[in-house]
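>>> sequence unknown, structure follows:
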């Protein structure tokens, strides 16, 4: 017993269950060999096995990067919280995720990203009560199990979520550089869900997070039963639109652009349209968000590029003079690391010079602090020789510096400035100011949304270079464009002859 007293104290924390194992190991080995050395050896082996068993258990329940709980462990904690509720207490679940996480991944290596994970874990630990438990789930997503409390209501949960967001505003230093980020948060409370279980409460918070991410960055949303059906509808639409892309139901339509000076056709804008088997044409405002949710925007971008360049190649073969074709690119598409190489390959395959492709980007894309991948892609496309058009100009806050930085060649004036411009003096002044700025910067101009001959004439008198809209032609399917070009050319010839006779 003297030997046990000596060995026991360093391992007292192992508890009574482990003492029994140690006594068994000591006793058995002493009887068999009668040697202290063998006893010590067996004791060491037993301790190694015990330590290994405990360590494996801890690893299963603990995230190796942050030391927080794993998903399985937080499920158990949430269930325990629910089982301990009383009539006047509530518990809750919070889900939070880093906004625009892909940008952070692109800027930092794995160790840098893990530094951010650990910073978030520490900040959450500092804010929360000791009885609240935190888990890191997949990647940049964290879950919090809020312990039962009489004070946990909707207002308290919102205040806590705001405190969490505020705590994330301080930068994290990575290799001497400050990295800033925000988080979006969704939460659910036990008293606002029917038939609640640990997993269902966490799922409700996840649904609230999904809703928050639709309004990101730095959004907060509380779970409501309506979210579940809305998210189910969105998920179904995402599956449908992905299937449509796979089956070639989403194709390019083309809307013509003409010169206000000569009346000649100068190009087409490429617009995505979905030919739904039963609904007919589905407008892009309905299916583009679903494609973005499904992570398929890069595939749509490649599809539009191929359709546009294929059409331009065909028009060349038919003798139609179409100077260029424009393709819209969202910020998600501009983050595609294969974008420049895909466009370069496609231009070569169709035998087209790069200056015949206009890359159209929203003003908000260059007004924001664009990330490194977007900047590289825009610079790469400019390096190829592609044109850059700034779309919906006047709706964002693009500076002259950003226009210069991205080598913009043409601005497209948003339709909100064009509608009824022939009768609105204020709109005329604003458009005139935009056109004056463009002229001094050496930029070409195009007005969108032109619907009447009066609007077209007014824009021409103000000095706008090109127009586009229903007043010229609606977006057309590829098989309708050829006839339109032929008819428009014929009308232009007849008009020229009439002007010659009058002259």
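Everything's here; your move. All values reported here derive from a predicted model rather than from experimental measurement.
>>> For the rest of this, base every contact and every neighbour count on C-alpha atoms.
Fine.
>>> Residue 93 sits in which helix or strand?
In this assignment (DSSP states H and E), residue 93 forms part of strand 90-98.
>>> Name the residues that touch that strand?
With Cα atoms under 8 Å, 6 or more residues apart in numbering as the test, strand 90-98 has contacts from 78, 81-82, 85, 140-153, 181-191, 201-202, 205-206, 209.
>>> and what of stretch 220-233?
158, 161-162, 184-189, 192-193, 204-205, 207-212.
>>> ditto for stretch 355-369
309, 323-331, 385-399, 402-403, 406.
>>> what sits up against whichever helix or strand residue 144 is part of?
Using DSSP H and E, the element containing residue 144 is strand 141-149. Outside strand 141-149, the residues within contact range by Cα under 8 Å, 6+ apart are 74, 77-78, 81-82, 84-85, 89-98, 131-137, 202.
>>> What is the next helix or strand after that strand packed up against?
Per DSSP H and E, the first helix or strand lying C-terminal to strand 141-149 is helix 154-167. Here helix 154-167 touches helix 110-127, strand 183-189, strand 220-222, going by 3 or more Cα pairs under 8 Å, 6 or more residues apart in numbering; DSSP states H and E.
>>> Check which residues of helix 154-167 are buried.
Neighbour-count burial for helix 154-167 flags 154, 157-158, 160-162, 164-165, 167 (criterion: 16 or more other Cα atoms under 10 Å).
>>> now the angle between strand 183-189 and it, please.
Angle, helix 154-167 to strand 183-189, by axes from the mean of the first three to the mean of the last three Cα atoms, to 10 degrees: 160 degrees.
>>> helices or strands up against the following helix or strand past helix 154-167?
Next helix or strand after helix 154-167 toward the C-terminus (DSSP H and E): strand 172-174. If contacts are counted by 3+ Cα pairs under 8 Å, 6+ apart, strand 172-174 sits against helix 110-127, strand 177-179.
>>> Let's have those in JSON lines, adding mean neighbour count and distance to residue 53.
Shown next, in JSON lines, are the helices and strands packed on strand 172-174 (neighbours: other Cα atoms under 10 Å; distance: least, Cα to Cα, whole Å):
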{"stretch": "helix 110-127", "mean neighbour count": "16", "distance to residue 53": "26"}
{"stretch": "strand 177-179", "mean neighbour count": "12", "distance to residue 53": "39"}
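>>> Tabulate these (a markdown table), appending distance to residue 232.
Formatted as a markdown table, those follow (distance: least, Cα to Cα, whole Å):
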| stretch | distance to residue 232 |
| --- | --- |
| helix 110-127 | 30 |
| strand 177-179 | 35 |
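>>> another structure for you, compare them:
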């Protein structure tokens, strides 16, 4: 201890004195019952920054920051109810470099509550600096040096409470850099990082002193606008931001342009920081759907739609995981034999609360969210499992067609999913048909589909072009893709009896398929007249409500049994397959009655609307073929370029 007031010969004091001198960074002090310093060790000045001579005889509480005085007094308390003996406080220094110390009271040397208190201190100033640095790293974005999402949301919560208390308006703007991912991929991460720093600086220059910006996502910035008098104030700020951010940038020596889209939410009566951010993000999504550089305010109806979409997505993923989906099967009839040759598997979702959800509603959602991959894999596996069950039931001659979207091919996992389903269920690949729409083929400019379809065809899987006639020019793809069948879109079949142009298109497609050696299957056959029309064109198969709607698996198996029983009841002398199919489709017994209009199909030229303009139809088919060839040539040129 310092010589000003040497310690007594007490053994405990000697130990403490030795500790204060021997342990680096520590100092020892001894205080009287009234809190005055009696003595300090030689390391006192190194730890506290104060000269020992100026401290001895003074109250320790007088040496610390006034805000910490109570802590020191509690540290030195004696007797029952006293402090646990540890405190952290600041000590101002004459040189202006204050110290933060941690003090711990030692044991009672005498056992008398009126005697001295002994304790130790250590300098924790450097530790405090590190803590502040860590706090800054936790609260500020390291790239742009502006508040990060955590700090921004804290400040937004404070702003919401302050605005509600004062009655002032408040707005939250979320700004997203358009096509930022493309900058990352083409210019590199360093350039993209520099772009983010420039955007942050530009935003900072546009806000007032009481407002705040923060980086709340990879390329998303939040702006808190306080003191808003009307929506026009926020509109004006948003216009300034979009204008400033649209100016040219120079990042890492590269000159570029970028735009931003902005979503805005205004403070509502029951709003919270989280709800305002959700609304602003929803508005941002709406803005980006419209185009680049757009601004949208939160719309309650749009927000409700977004929530419904998210809810539907969650339900869909749950349905995939928990077998909440099912397949229905629509029969396909072989027009040459009158037998059921297979079925198209159609996905159904019987939701426990929503009822049956239309595929047109949830399939696009699955494609947009990436859920199409597990959904598609489930459909393929379920279809192959159905084929295996049909094998066990003696229906080993049936095929199943499964639709595959362009999004699935872009994911490049179709081949693996198909082969996995076939192998897992031990199914003959020739009994599985993969349907890809003509439109999807045209969209496959990256060539994702062709290699996978070719590999599947080599495996034995049948490749079918669905909705043929809707894509406007796929003759090139008929040559490039390993196609075994084309399906004529129902939009043409539904009007063949009323519109000579649709009749001509169907006739041209049927002739094209026949000339290429492909099977041709019209969809959406609903009347006997339509069936007669496609039969006379030489179509090989047909599908539609005339035969049956899509059925659950058990009902489909019963339908086949009933169909075959009625087919077997036809006298062998009939021999008129077209009439047989039409009668079976109508659900009535087939009678070999002379003059029965259903037993013998009329010649195609007897159809009134066809007979009126055969020359015009031939010209239309020729023109349509030339247009298709021209479009195909253009597609080939595009691929070459």
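Arrived safely. Bear in mind that the values here come from a model prediction, so they are computed numbers and not experimental data.
>>> Of the contacts of stretch 355-369 of structure 1, keep whichever come out buried.
Listed as buried from the contacts of stretch 355-369 of structure 1 are 309, 324-331, 386-394, 398, 402-403; burial here means 16+ other Cα under 10 Å.
>>> what sits against the residue nearest to residue 98 of structure 1 when sequence neighbours are not counted?
Nearest residue to residue 98 of structure 1, sequence neighbours excluded (Cα to Cα, 6 or more residues apart in numbering): residue 183, at 4.4 Å. Residue 183 of structure 1 is in contact with 96-99, 165, 168, 217-219, counting by Cα under 8 Å, 6+ apart.
>>> so which of those is the most crowded?
Among those, residue 96 has the most neighbours (other Cα atoms under 10 Å), with 30 neighbours.
>>> mind checking how far the residue nearest to it when sequence neighbours are not counted is from residue 353 of structure 1?
Spatially, and ignoring its direct neighbours in sequence, residue 96 of structure 1 is nearest to residue 185 (4.4 Å; Cα to Cα, 6+ apart). Distance, residue 185 of structure 1 to residue 353 of structure 1, using Cα to Cα, to the nearest Å: 47 Å.
>>> which ones are touching the residue positioned nearest the centre of structure 2?
Nearest to the mean C-alpha position of structure 2, counting by Cα atoms, centre = their mean, stands residue 369 at 4.3 Å. Residue 369 of structure 2 makes no contacts at all, as judged by Cα under 8 Å, 6+ apart.
>>> re the thing from before, the contacts of residue 183 of structure 1 into CSV, with extra columns for distance to residue 423 of structure 1?
Output for those, formatted as CSV (distance: Cα to Cα, whole Å):
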residue, distance to residue 423 of structure 1
96, 50
97, 49
98, 48
99, 44
165, 48
168, 50
217, 40
218, 42
219, 41
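>>> Identify, by residue count, the longest strand of structure 1.
Longest strand of structure 1, by residue count under DSSP state E: strand 265-276.
>>> Looks to me like residue 524 of structure 2 is in a strand.
No: assessed with DSSP: H, G, I helix; E, B strand; the rest coil, residue 524 of structure 2 is coil; it does not lie in a strand.
>>> Which among the contacts of stretch 220-233 of structure 1 count as buried?
158, 161-162, 184-189, 192, 204-205, 207-212.
>>> and residue 394 of structure 2, helix, strand or coil?
coil.
>>> I'd like the distance between it and residue 557 of structure 2.
Residue 394 of structure 2 is 11 Å from residue 557 of structure 2, by Cα to Cα.
>>> Comparing these two, which residue is more hemmed in?
Of the pair residue 394 of structure 2 and residue 557, residue 557 is the one with more neighbours under other Cα under 10 Å, namely 16 against 9.
>>> neighbours of whatever residue of structure 2 lines up with residue 60 of structure 1, just the number please.
In structure 2, the residue matched to residue 60 of structure 1 (TM-score structural alignment) is residue 138. Residue 138 of structure 2 has 15 neighbours, counted by other Cα under 10 Å.
>>> quick one: contacts for residue 138 of structure 2?
148, 150.
>>> What helix or strand is it located in?
Counting by DSSP H and E, residue 138 of structure 2 is found in helix 125-139.
>>> quick revisit: now the buried members of the contacts of strand 90-98 of structure 1.
Here, 16+ other Cα under 10 Å leaves 78, 81-82, 85, 140-148, 152-153, 181-190, 201-202, 205-206, 209 buried among those.
>>> Kindly confirm whether my reading is correct that residue 277 of structure 2 touches residue 266.
No: checked against Cα atoms under 8 Å, the pair residue 277 of structure 2 and residue 266 is beyond contact range at 10.1 Å.
>>> on that earlier part again, name the residues that touch the longest strand of structure 1?
244, 249-259, 280-284, 287, 304, 308, 321-328, 475.
>>> The residues you listed, buried ones only, as a PyMOL selection?
A single PyMOL command selects the buried members of these (16+ other Cα under 10 Å):
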select buried, resi 244+249+250+251+252+253+254+255+256+257+258+259+287+304+308+321+322+324+325+326+327+328+475
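>>> I'd like to know which of the contacts of strand 265-276 of structure 1 are part of strands.
250-259, 280-282, 324-328.
>>> ok, how many other residues are close to residue 310 of structure 2?
Using other Cα under 10 Å, residue 310 of structure 2 has 14 other residues around it.
>>> Does it lie in a helix or a strand, and which?
Taking DSSP H and E as the definition, residue 310 of structure 2 sits inside helix 300-321.
>>> tell me the angle of that helix relative to strand 326-334?
80 degrees.
>>> Average offset of helix 300-321 of structure 2 relative to structure 1?
Superposed on structure 1, helix 300-321 of structure 2 shows a mean distance to its aligned partners of 3.5 Å (mean Cα distance after the TM-score superposition for structure 1).
>>> Now that helix: buried residues?
Of the residues in helix 300-321 of structure 2, 303, 306, 312-313, 316-317, 319-320 count as buried by neighbour count, 16+ other Cα under 10 Å.
>>> hmm, back to that, ok, which of the helices and strands packed on helix 154-167 of structure 1 comes nearest residue 436 of structure 1?
strand 183-189 (41.5 Å; Cα to Cα).
>>> Report the angle between the closest one and strand 141-149.
40 degrees.
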